[in-house]
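In: structure for this input, please:
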Amino acid sequence: MIGMYRRRERLLSTENNSKPVIVSFEQSRMDGGFTSSVSASACVDTISKHPLNSLLVSGGFARTYGLTFPSSLPLVVQLSLASKHAVPSWNRTVVCSVLEALRSGADAVALQLAIGNEYEEKMLLDFGSISEEAHSYGLPVLLSIYAKGDRIVQEYDRALIADSIMLGSELGADIIAVPYSGHPESFAQAITEASAPVLLTGTHGAATFDGYCTSVENGLACGADGVIVPFQILPKDKQIESLERIQSIAKLPEESKEDDV
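Out: Have a look, this model is predicted:
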């Protein structure tokens, strides 16, 4: 398991005194909003001009563009996907094996889990088998958890988000990714009790990029360990500037230094 912890540390470590900013390039996402289509070449061009901590992509993207990125850039390969036309839209199927992710240059693998619906059991079983295999190769598993389905009244409900973080801990996820609930006290408490680093994902109902940035800022202030930024939410004409803005939000406060005596 030492390899898993080393890779996780590399995935989340930064050299610019900030919490990690991981860009995700996936045409289909669970969290809704910002659904405009973007090209893979635009993502490659933007990432090559802006230093990142990590990149979250599908296996096909990693195989096609992996050599385009610096070898020092950790790649997280998403194993469970669906088209944006799937019914229901949040049902995810494992389409890439751990070994295929490794051959694509993965430093970690990722899965998506939708709770509160009839497909939850299937996705839980997928996580169990994938997690065991990934750990056997020393790969950390990033688990993104969302509340989706007919029984879910409010997917950003503070109790649901807190339960998602707790579930990620109970499942043994190495990194847990959840949307920000918008309730600082309960969100901060759930992060404190988590057994793994917690990253932000989702938009908390934000309809604009400014609203998204505000949600990220509030979630990080609650103690979240970093943020996964969907490439689709970056304004097309200001992608690099927008990434820099999010990076500045993730900046850690400067520690006060006492004068030498």
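In: make it CA atoms for all contacts and neighbour counts henceforth
Out: Fine.
In: what residue is smack in the middle of the chain?
Out: Nearest to the mean C-alpha position of the chain, by C-alpha atoms, centre = their mean, lies Ile228 at 3.9 Å.
In: surely it is within a helix?
Out: No: under DSSP: H, G, I helix; E, B strand; the rest coil, Ile228 sits outside any helix and is assigned strand.
In: contacting residues for it?
Out: 21-24, 177, 199-201 (C-alpha atoms under 8 Å, 6 or more residues apart in numbering).
In: so how far is Glu217 from it?
Out: Between Ile228 and Glu217 the computed distance is 13 Å (C-alpha to C-alpha, to the nearest Å).
In: repeat that for Ala207.
Out: For Ala207, the distance to Glu217 equals 16 Å [C-alpha to C-alpha].
In: now do Leu111
Out: Distance, Leu111 to Glu217, by C-alpha to C-alpha: 25 Å.
In: kindly report the same for Ser195.
Out: Counting by C-alpha to C-alpha - Ser195 and Glu217 are separated by 22 Å.
In: what's the answer for Phe127, then?
Out: To Glu217, Phe127 is 30 Å away according to C-alpha to C-alpha.
In: those two: which has the busier surroundings?
Out: More crowded of Phe127 and Glu217, by other C-alpha atoms under 10 Å: Phe127, with 23 against 17.
In: secondary structure class of the nearest residue to Ile175 once chain neighbours are set aside, three-state.
Out: Nearest non-adjacent residue to Ile175, counting by C-alpha to C-alpha, 6 or more residues apart in numbering: Leu142, 4.6 Å away. Taking three-state DSSP as the rule, one finds Leu142 in the strand state.
In: mind listing what Leu142 touches?
Out: Going by C-alpha under 8 Å, 6+ apart, Leu142 touches 108-111, 173-177.
In: could you rerun that using 7 Å?
Out: Contacts for Leu142 were tallied using C-alpha atoms under 7 Å, 6 or more residues apart in numbering; they are 109-111, 173-176.
In: next up, for comparison:
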Amino acid sequence: MNMGKSVRLERIFNRNTGRSIIVPLDHGTTVGPIEGLVDLRSTVNKVAEGGANAVLMHKGLPRCSHRGHGRDVGLIIHLSASTTLSPFPNAKILVGTVEDGIKLGADAVSVHLNLGDESERDMLRDMGQVASKCAEWGMPLLAMVYARGPKVKSEWDPATVAHCARLAEELGADVIKVVYTGDPESFSRVTEGCCIPIVIAGGPRMESPRDIIQMAHDSVAAGGAGLSMGRNIFQAENPTRLVQALHAVVHMDYSVDQALALLEEPKL
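Out: Now for the predicted structure:
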């Protein structure tokens, strides 16, 4: 691997465990300034203090979220966008460049593909071009790949998720983000099909911290490399404490009950 990529990946992955907790904060482009994304400096501080390895955002947000103090956290600049106001919300388009990420001091960049969408060919072309540029600059590439389109029966189907992951690997991604398939046995088929780290998406808001921690625990047990979880973290009652519990599962191999016990300690 390119030396630059290796150095940058160590800023967003724990070098001892080879795993990561990434907190995406890019939702404002898609749905607006939702709860948890209004005071970005506060949110970044909370997840960083909990032990998150990186935050992910669009190129205009570091100026609103860089703290200049506190615990350090890696930065991933997201290059894809669409909105829920569009008649084609699954059609992602590039709104940034690898060079933007370099200028902002990013440790990685990310792109989003929705396989099965009518605009799939454009997103595939864009990812291929970004991957080539990342290789040129030594910039790690995280690919968020989901199956969303008229021919997709279930985006959580293990074979479909494995296809998403394998495509990202073959097009040059360094880290892959996919949905969790629901159980360790099926998710292990996803991780076995790739030789690069796979992190899971958090998905819609979950009912309880146990559900979040259980999913994190099971995905790691199946060979996953951690999490890329947004709303379930930054809209939690105590994001710092939840990240601490997830850190214990992802990086310290805590059981679900051991991690939950951290949430029951006196509040910070």
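In: TM-score of the superposed pair?
Out: Once the chains are laid over each other, their TM-score by TM-score structural alignment, normalised by the length of structure 1 reads 0.84; 249 aligned residues with a C-alpha RMSD of 2.7 Å.
In: okay, and Cys164 of structure 2 sits in which element?
Out: Per DSSP states H and E, Cys164 of structure 2 falls inside helix 158-170.
In: where does the helix or strand following that helix end up in structure 1?
Out: Later in the chain than helix 158-170 of structure 2, the nearest helix or strand by DSSP H and E is strand 175-178. The aligned range for strand 175-178 of structure 2 in structure 1 is 175-178, by TM-score structural alignment.
In: outside of that stretch itself, list whatever touches it.
Out: Residues from elsewhere that reach stretch 175-178 of structure 1, judged by C-alpha under 7 Å, 6+ apart: 141-146, 161, 165, 168, 196-201.
In: which of those sits closest to Gly182 of structure 1?
Out: Ile161 (9.8 Å; C-alpha to C-alpha).
In: could I get the full set of helices for structure 1?
Out: With DSSP state H as the criterion, structure 1 has helices at 2-12, 40-49, 59-65, 98-103, 120-136, 158-171, 184-193, 209-221, 239-249.
In: could those helices go into JSON lines alongside distance to Leu81 of structure 1?
Out: Shown next, in JSON lines, are these (distance: least, C-alpha to C-alpha, whole Å):
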{"stretch": "helix 2-12", "distance to Leu81 of structure 1": "22"}
{"stretch": "helix 40-49", "distance to Leu81 of structure 1": "16"}
{"stretch": "helix 59-65", "distance to Leu81 of structure 1": "10"}
{"stretch": "helix 98-103", "distance to Leu81 of structure 1": "14"}
{"stretch": "helix 120-136", "distance to Leu81 of structure 1": "11"}
{"stretch": "helix 158-171", "distance to Leu81 of structure 1": "19"}
{"stretch": "helix 184-193", "distance to Leu81 of structure 1": "27"}
{"stretch": "helix 209-221", "distance to Leu81 of structure 1": "24"}
{"stretch": "helix 239-249", "distance to Leu81 of structure 1": "25"}
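In: closest one to Trp90 of structure 1 among these?
Out: With C-alpha to C-alpha as the criterion, Trp90 of structure 1 lies closest to helix 120-136 of those, at 10.5 Å.
In: relative to helix 2-12, how tilted is that closest one?
Out: 110 degrees (axes from the mean of the first three to the mean of the last three C-alpha atoms, to 10 degrees).
In: next, the mean deviation of helix 120-136 of structure 1 compared to structure 2.
Out: Compared with structure 2 after the fit, helix 120-136 of structure 1 shows a mean deviation of 1.0 Å (mean C-alpha distance after the TM-score superposition for structure 1).
In: and the contacts of that helix?
Out: Contacts for helix 120-136 of structure 1 (C-alpha under 7 Å, 6+ apart): 1, 4, 98, 113-114, 140-141.
In: and which of these is nearest to Met30 of structure 1?
Out: Ala114 (8.4 Å).
In: that closest one maps to what in structure 2?
Out: By TM-score structural alignment, Ala114 of structure 1 lines up with Asn114.
In: excluding its backbone neighbours, what's nearest its match?
Out: The shortest distance from Asn114 of structure 2 to any non-neighbouring residue, by C-alpha to C-alpha, 6+ apart, is to Tyr146 (4.9 Å).
In: about what we covered before: now the contacts of helix 120-136 of structure 1 as a markdown table including neighbour count and distance to Gln189 of structure 1?
Out: Shown next, in a markdown table, are those (neighbours: other C-alpha atoms under 10 Å; distance: C-alpha to C-alpha, whole Å):
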| residue | neighbour count | distance to Gln189 of structure 1 |
| --- | --- | --- |
| Met1 | 11 | 28 |
| Met4 | 20 | 26 |
| Val98 | 23 | 33 |
| Leu113 | 27 | 22 |
| Ala114 | 23 | 22 |
| Pro140 | 27 | 24 |
| Val141 | 27 | 23 |
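In: quick one: which two of these are the most distant?
Out: Going by C-alpha to C-alpha, the pair spanning those furthest: Met1 and Ala114, at 27.2 Å.
In: just give the nearest non-adjacent residue to Cys164 of structure 2, would you?
Out: In this structure, Cys164 of structure 2 finds its nearest non-sequential neighbour in Val145, 5.6 Å apart by C-alpha to C-alpha, 6+ apart.
In: after alignment, which residue of structure 1 pairs with that neighbour?
Out: Per TM-score structural alignment, Val145 of structure 2 is aligned with Ile145.
In: was I right about Lys92 of structure 2 contacting Ser80?
Out: Yes: using C-alpha atoms under 7 Å, Lys92 of structure 2 is in contact with Ser80, at 5.8 Å.
In: name the residues contacting each of the two.
Out: Both Lys92 of structure 2 and Ser80 are contacted by His112, under the criterion C-alpha under 7 Å, 6+ apart.
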